[in-house]
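> show me the folded form of this:
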Amino acid sequence: MPRKKPFSGKQKKQQLHDKRIKKGKKYSTPGSSDHPPQVQTWQPSSSDKPTEPHSSHSLPEAKEHTKGVYDPSRFHLNFLKESREELERRKKDAQSLPVIFVDERELEADIKDVYRPGSATVLDVPKRPTWKYTMSKQQVERKEEAYFKSYLMNIYEEFGEQNLSYFEHNLETWRQAWRVWEMSDVIVMVTDVRHPILHFSPALYEYVTKELNKPLILVLNKIDLVPANVIAAWTSYFKELFPELHVVWFTSFPQDVRSVDLANKKSKRTRKKRVYNTQIGPKELLQICKNIVGDKVDLSSWATKIESDLQQLGFHGNEDSTNHHAAAGDSNRVLPQKVSSNEKVDKTTQDEILTIGFVGHPNVGKSSLMNGLIGRKVVSTSVTPGHTKYFQTYFLTKTVKLCDSPGLVFPSLIHKQLQILSGIYPIAQVQEPYTPVGYLASRIPLVDILQLKRVENPRYRDQWTPWEISEAWAEKRNYRTAKAARPDVYRAANSILRMAVDGRLCLYMRPPGFTHNKDYWEQHENTVGLLALQ
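So this is what the prediction gives:
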């Protein structure tokens, strides 16, 4: 066969365009774009001011989705577009301004500064408008679209002068969350313990506990990345501010399993198998659910499953002696079944099923947490935020049902650098990664951790710029540009940000007053108990 001729990116887009037309999966409007729309709203910056943030061109247009018509932008997350002048200005600052290490007190953060700009105002979340079963699907969707557009206009009018951060503008994503909130008996808000106040929404807490009258459980996930005294301080902080909140510690992480030949003392490579170990959290979560439902739902099958998983991994002990839980994915396990829309549910047991809905920001570990509870990978996961597009339902046991929802970014007042480092904003969408690298280097000893060597002709003798840090990391990792073989600074900066999101470079926040009372939290009973569990 003849060799394929190379073609440009523009020709590749045209090729995909023609292929979609052949398949018949194209918009009804001939001139519509293949790419998901970008929201032209104001991105917070130190020097920018909002320019008509609530105008018609800055809000996503609501679309009617016709059945059978392919729409690639339906579940696509909308991100903000920055001006070229602002990107160039920040790039020059990263090349010229040195990194100044800040005091540890700068890492303390209060939830009032993120979601409560004033004592009487709170950044609200969109709530599903009232509906009836007598309404048609088109009537419900039109009502939701009108409400959501009004919500966006109101929130920009009220907080436009504040530094509103990126938050979710896709109505379809909020619709998925609304369904989960309605169908769940218990709602679990999953947060990353490194940045818990960024992922916890006080408005959602008020809505769930006051209006829906449902219990809310806060999961502090990924506790293996943060010191125990910080976790204990955050636990007391949330319980004091939100008395109706239940707090659970959790950790879930995958491991690659390999069999070892003890006779030859060699590692025998086998096909990699993902096993999700959940060592801390399931028993406490079960106990809270027991206290909530009482005798209405029989949760003995869940307790039996936990004990069975412990025995399979060699953990022995009674119910009160440990809070460990590990899940093994061997062939003897009964696999959870995914619920489909055409599956018949036994009416005699339908009211005796406990539905637990998981909500939270992207990349906080909701899907991994569900995989850890179940014992094997049943929910697709990814390090890229926004991987889960629609809610998915699985049976943990015959009486416990888990519901995973797509990640939602709630409106807040945090700046973009912290959103990137906390995993909310996808790194692939970052056009200027050097400013977040400088923000990270000013809060953790990044140069010492990465063991970087000075570049030639440094601008400062004892200080580094974000650009020099990225350039030194490119030299160490041998990242080179394709044409001139110069250090690929952009790729190196992205690599540093990805390590920060993954936890290999751990930046974590502290509650207010933690630095002053560090000795008290070192001796706190929660710290001692968590160290014993770890």
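
> going forward, measure contacts and count neighbours with C-alpha atoms only.
Fine.

> sec struct for residue 67, please.
Three-state assignment for residue 67 (DSSP: H, G, I helix; E, B strand; the rest coil): coil.

> residue 515 - that's part of a helix, no?
No - if the criterion is three-state DSSP, then residue 515 is coil and not within a helix.

> what's the neighbour count on it?
Neighbour count for residue 515, taken as other C-alpha atoms under 10 Å: 16.

> just residue 108 next, same as before
15.

> where do the helices sit along the stretch 301-450 of the chain?
347-350, 366-374, 416-421, 434-441, 446-450 (DSSP state H, counting those that start in this stretch).

> hmm, who's touching the longest one?
Under the criterion C-alpha atoms under 8 Å, 6 or more residues apart in numbering, residues 190, 251-253, 276-278, 282, 326-327, 336, 358-360, 377-381, 396, 402, 404 lie in contact with helix 366-374.

> tell me who's in contact with residue 92.
Going by C-alpha under 8 Å, 6+ apart, residue 92 touches no other residue.

> mind checking the SS state of it?
helix.

> how close does it get to residue 467?
In this structure, residue 92 and residue 467 are 9 Å apart, going by C-alpha to C-alpha, to the nearest Å.

> again with residue 365
On the measure of C-alpha to C-alpha, residue 365 and residue 467 end up 31 Å apart.

> more neighbours: which of the two?
Between residue 365 and residue 467, counted using other C-alpha under 10 Å, the more crowded position is residue 467 (26 against 23).

> so that one sits against residue 94, correct?
Yes - contact criterion C-alpha atoms under 8 Å: residue 467 and residue 94 qualify, at 5.6 Å.

> need the residues touching each of those two.
Residues touching both residue 467 and residue 94 (C-alpha under 8 Å, 6+ apart) are residue 434.

> quick check: next helix or strand after the longest helix anywhere in the chain?
Among the segments of the chain that qualify as a helix by DSSP state H, the longest is helix 137-159. Using DSSP states H and E, the next helix or strand after helix 137-159 towards the C-terminus is helix 171-183.

> Proceed likewise with the subsequent sequence, for comparison:
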Amino acid sequence: MPPRSKVNSSLGKAIIRKRFEGKRRPTDRDTELHTTDMDDGPSWTKLQSITQQGDLEEFLHTAELAGTEFTAERQNIKIIAANDQAVNPYLLTATEEAATLQKHREHGDMLRVPRRPLWDATTTAGELHRAERESFMAWRRELALLQEQEGLLLTPFERNLEVWRQLWRVLERSHLVVQIVDARNPLLFRSRDLTAYVAEIDARKRSLLLINKADMLSDAQRGAWADYLDGQGIAYLFFSAKESNARLEEEREREAAARLAQEMALHTAGEDALDGLQDLDALRAREQQHHVRRDHEREAAEAAAAAAAFDASVRAVALSAADLRTRVLQPAELVSILMRECPEIADEHSHGRLMIGLVGYPNVGKSSTINALVGSKKVNVGAMPGKTKHFQTIHLTESVVLCDCPGLVFPTFATTQADMVCNGVLPIDQLREFTGPAGLVARRIPRWALEAIYGIEVRVRPLEEGGSGVPTAEELLTAYAAARGMFKGGEGNPDEARAARVLLKDYVAGKLLYCHAPPTWPTGQAQDFNADHYTRQAVAGRTRHLVEDADGAGFSVRHAASDRNNVKRAIATGGSARVDALDARFFTTGAALAQAQRGAGAHRVTQGRGFAQMQVAVAARSHVGDEGEGRVVGAVEAARLAARAQQAQLAGGKKAHKKKRPGKQRSGQGVYEDMF
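Reported below is the predicted structural model:
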């Protein structure tokens, strides 16, 4: 036994007790602390977005929101188990999907936004904090009951109360609340109850839907969505932050090139003038100072000119209702329409300005929209949810202020986990089950378009063998992985999981473009809604693998990435096909099958001393190789095996027992030896 440590083991505990002496966690009865003064951890962790929680994490978080100890309130807390459908990796049939969507429409009014409790000047900070937590707990309880009782699947939604507090502040300050959604699936990212909540706060406030990434929609698709939104009485606008920022970047590059040429000319003229002078260093330093001052003056002048030009372009916008119906607006046009739609409300926050609040899911392009409107990068753009931690105010013009809310995930209905992955709600890098999302991509994107975009050949099961002509997830992923050299280490099979991550990221980014149709679109004709995106001419403009025929009559797909022999062999023997090929080669080959039958018939079993002995009486045996193929043993090796068996029989089955060397006796050994 090792010697006991001389260090006092209670020293560390004493230090910890001393450190937290006199400190305790605030309770509901504490009224002297404000919300931001609560000791809930470091300030940077308070606004961390929380959209997914396990049963234990949700249990502990609910107990923390209740403000009581677990031992006192555990009987009032119920762990909501995940619905079986939430973890179902398979896809729904057309009938099941139609029934699920109908159920979503029936219960759409139950998806509410958490309300901030009423308060006035007499409400203390502690009372407001306690009321907010109780209201938030009641809201989460309603959603949990909705999932449990109705069997509905909800997308991950924001579970951090601090993030919802940021939304409450933005709604209270803003006169016009703009919801920014993704044009590929607007209804998924729109919160219907948010419009009602804005009207509850102040009947004078208005709401508007900004459909971003509208460049991904064709004219016919924008017309279909305009018909639906007009029928529902929803105010909307189409916008593309990506195209606007691209144009701004091109203008900056042209201005930078012109400025560089001008500076080079001035520099050359200055060098010529300085030739022959004595104090060159002092003159160069003075010239550098003048150069810096001129740069600042020029930048200030350019900023003032750009602001004046932008204000002039905003005032010059004159678009009718018919023009706004399907038009993808320019930044100046969008600002003009927002100013026209924003009501003038005098309050303590506005100071005579129009306050426009921007709300939306992460990654729908909210910050990019602000950058396009401002014309300079004043808002950080990030692909991860939660890039904007607190609401920000950006002065757009002298009379318009933008109020940016952190990206917030509202609760929304979903059909399957695979659908949430394809819509960008669930992170792809943390994906474990990939066959469902990959199967959706294979359903939605035509097979020939997948082959043309990636230059691969996707082999599908023939119709006479039960195939449908649509690739399965395994067929698509195997073809892509083999063509890109993605193989599993040690096995040599195509790495389908790695291929799935690449394809799904391309789908979410819009390289594999699919747009959802409005609910009024005829059922079963979703592929017709995307027909304009997958004409031969449209795809040929986006890839080099779809080339026009020599006679100009059509297009053909080049499978350059799948024409190599090793790729064909990997696809042919990938997955279960490899096992089937080995079985067929072993059991159906005439020579191997006959040899196995001959070897089985020649074996005879004799009774030995305490065990059955098998003697080989043939000159050749059939063995199985490392990969399952039949292997025939020659006569020499068979004779050697027979001689070994004969020697074992003559030995009489005796075993040489090695006597155990005496050594140190351990505890318990003597007891077991006496038992036997």
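
> where does the TM-score land?
Once the chains are laid over each other, their TM-score by TM-score structural alignment, normalised by the length of the first structure reads 0.61; 387 aligned residues with a C-alpha RMSD of 4.6 Å.

> quick one on the thing from earlier: give me the buried positions along the longest helix of the first structure.
Using 16 or more other C-alpha atoms under 10 Å as the test for burial, helix 137-159 of the first structure gives 140-141, 144-145, 147-149, 151-153, 155-156, 159.

> so how much does that helix differ from the second structure once superposed?
On the superposed models, the aligned residues of the second structure are on average 1.9 Å from helix 137-159 of the first structure, with distances taken as mean C-alpha distance after the TM-score superposition for the first structure.

> next, the angle helix 171-183 makes with that helix.
In terms of direction (axes from the mean of the first three to the mean of the last three C-alpha atoms, to 10 degrees), helix 137-159 of the first structure departs from helix 171-183 by 100 degrees.

> tell me how far helix 137-159 of the first structure is from the chain's mean position?
24 Å (C-alpha atoms, centre = their mean, to the nearest Å).

> nearest residue to the residue most central in space within the second structure in space, please, no chain neighbours.
The second structure has residue 427 as the residue nearest its centroid, 2.9 Å off, counting by C-alpha atoms, centre = their mean. Using C-alpha to C-alpha, 6 or more residues apart in numbering and skipping the chain neighbours, the partner closest in space to residue 427 of the second structure is residue 421 (7.0 Å).

> residue 188 of the second structure now?
residue 412 (6.7 Å).

> what of residue 499 of the first structure?
Distances taken as C-alpha to C-alpha, 6+ apart put residue 505 closest to residue 499 of the first structure, at 5.6 Å, once the chain neighbours are dropped.

> just residue 375 of the first structure next, same as before
According to C-alpha to C-alpha, 6+ apart, the nearest residue to residue 375 of the first structure is residue 327 (4.2 Å).

> equivalent analysis for residue 507 of the second structure, please.
Spatial nearest neighbour of residue 507 of the second structure, chain neighbours left out: residue 513 (6.5 Å); criterion: C-alpha to C-alpha, 6+ apart.

> which SS class is the one you found?
Per three-state DSSP, residue 513 of the second structure ends up coil.

> quick one: map it onto the first structure.
Taking TM-score structural alignment, the alignment pairs residue 513 of the second structure with residue 506 from the first structure.

> from residue 496 of the first structure, how far out is its match?
For residue 506 of the first structure, the distance to residue 496 of the first structure equals 11 Å [C-alpha to C-alpha].

> residue 309 of the first structure now?
Distance from residue 309 of the first structure to residue 496 of the first structure, by C-alpha to C-alpha: 37 Å.

> do I have it right that the residue nearest to residue 507 of the second structure meets residue 503?
No - using C-alpha under 8 Å, residue 513 of the second structure is not in contact with residue 503, being 11.6 Å away.

> all strands of the second structure, in order?
Assigned by DSSP state E, the second structure shows strands spanning 176-182, 206-212, 236-239, 328-329, 354-360, 392-395, 400-404, 546-548, 555-557, 603-607, 612-616, 621-624, 630-633.

> quick one on the thing from earlier: neighbours around the residue nearest to residue 507 of the second structure, how many?
18.

> now swap in residue 647 of the second structure and tell me
Using other C-alpha under 10 Å as the criterion, residue 647 of the second structure is surrounded by 11 other residues.

> how about it, what's its match in the first structure?
In the first structure, no residue is paired with residue 647 of the second structure, using TM-score structural alignment.

> so who does residue 470 of the first structure touch?
Applying C-alpha under 8 Å, 6+ apart to residue 470 of the first structure gives the contacts 434, 437, 489, 490, 492, 493, 496.

> counterpart of it in the second structure?
Residue 470 of the first structure maps onto residue 477 in the second structure, by TM-score structural alignment.

> returning to that earlier point: could I get the strands of the second structure as JSON lines with distance to residue 649 of the second structure and mean neighbour count?
Converted to JSON lines, the strands of the second structure look like this (distance: least, C-alpha to C-alpha, whole Å; neighbours: other C-alpha atoms under 10 Å):
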{"stretch": "strand 176-182", "distance to residue 649 of the second structure": "80", "mean neighbour count": "25"}
{"stretch": "strand 206-212", "distance to residue 649 of the second structure": "85", "mean neighbour count": "23"}
{"stretch": "strand 236-239", "distance to residue 649 of the second structure": "89", "mean neighbour count": "23"}
{"stretch": "strand 328-329", "distance to residue 649 of the second structure": "91", "mean neighbour count": "21"}
{"stretch": "strand 354-360", "distance to residue 649 of the second structure": "83", "mean neighbour count": "26"}
{"stretch": "strand 392-395", "distance to residue 649 of the second structure": "90", "mean neighbour count": "15"}
{"stretch": "strand 400-404", "distance to residue 649 of the second structure": "89", "mean neighbour count": "21"}
{"stretch": "strand 546-548", "distance to residue 649 of the second structure": "72", "mean neighbour count": "19"}
{"stretch": "strand 555-557", "distance to residue 649 of the second structure": "69", "mean neighbour count": "17"}
{"stretch": "strand 603-607", "distance to residue 649 of the second structure": "10", "mean neighbour count": "10"}
{"stretch": "strand 612-616", "distance to residue 649 of the second structure": "8", "mean neighbour count": "16"}
{"stretch": "strand 621-624", "distance to residue 649 of the second structure": "20", "mean neighbour count": "17"}
{"stretch": "strand 630-633", "distance to residue 649 of the second structure": "23", "mean neighbour count": "16"}
